[in-house]
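Colleague: Generate a structure from the sequence data that follows.
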Amino acid sequence: MPKMKTKSSAKKRFKVSANGRVIAAQAGKRHGMIKRTNKFIRKARGTQVLSKPDEKIVKRTMMPYAR
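Modeller: A predicted model of the protein is given here:
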């Protein structure tokens, strides 16, 4: 069997933590920040850990060797 390929888009967007959880940048911060509340902007700093179902999709199909 040939090796499976890692999706290039996933390589750039996701990182796997030491515990095996998938870390991604916070969504919804590219534009239109004037409409957002200050509370949203504060909470959306940095990165977030993906939910279990999303994590499963990323690990299984997009990044097969990042386990």
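
Colleague: Only C-alpha atoms from now on, for both contacts and neighbour counts.
Modeller: Will do.

Colleague: In space, what's closest to the residue nearest the centre of the chain - neighbours in sequence excluded?
Modeller: What sits nearest the mean C-alpha location of the chain, by C-alpha atoms, centre = their mean, is residue 24, with 2.7 Å. Using C-alpha to C-alpha, 6 or more residues apart in numbering and skipping the chain neighbours, the partner closest in space to residue 24 is residue 14 (5.0 Å).

Colleague: Here is the second sequence; please produce its structure so I can put it next to the first one:
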Amino acid sequence: MPKVKTNAGAKKRFKLTGTGKVKRKHAFKNHILTKKSTKRKRGLVKMALVHESDMNRVRDLLNI
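Modeller: Below you'll find the model as predicted:
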């Protein structure tokens, strides 16, 4: 029986916390930053948690 592989895109985008929650980065922080306010960009830098409704989908991709 072959091993189950972790989704390569998901392992680059998500990190696990100590309590088992999944951290993610915010979107809209890569380009076209001149029209976005400094306050908005600063908020997008912080990590966020994956929403509960998406948690099962992410866990399947990470095989956890």
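
Colleague: Can you calculate the TM-score here?
Modeller: Once superposed, chain against chain, the TM-score is 0.83 (TM-score structural alignment, normalised by the length of structure 2); 64 aligned residues with a C-alpha RMSD of 1.4 Å.

Colleague: what about the residue of structure 2 most remote from its centre, distance to residue 63 of structure 2?
Modeller: Taking C-alpha atoms, centre = their mean, the residue of structure 2 most remote from its mean C-alpha position is residue 1, at 30.3 Å. Distance of residue 1 of structure 2 to residue 63 of structure 2, computed by C-alpha to C-alpha, to the nearest Å: 16 Å.

Colleague: Equivalent analysis for residue 35 of structure 2, please.
Modeller: Taken as C-alpha to C-alpha, the span from residue 35 of structure 2 to residue 63 of structure 2 is 39 Å.

Colleague: Now do stretch 32-43 of structure 1: which range of structure 2 does it align onto?
Modeller: Mapped onto structure 2 using TM-score structural alignment, stretch 32-43 of structure 1 covers residues 32-43.

Colleague: returning to that earlier point: residue 35 and residue 63 of structure 2: who's more crowded?
Modeller: Remark: of residue 35 of structure 2 and residue 63, residue 63 carries more neighbours, 12 against 6, as counted by other C-alpha atoms under 10 Å.

Colleague: The more buried one maps to what in structure 1?
Modeller: That one, residue 63 of structure 2, aligns with residue 64 by TM-score structural alignment.
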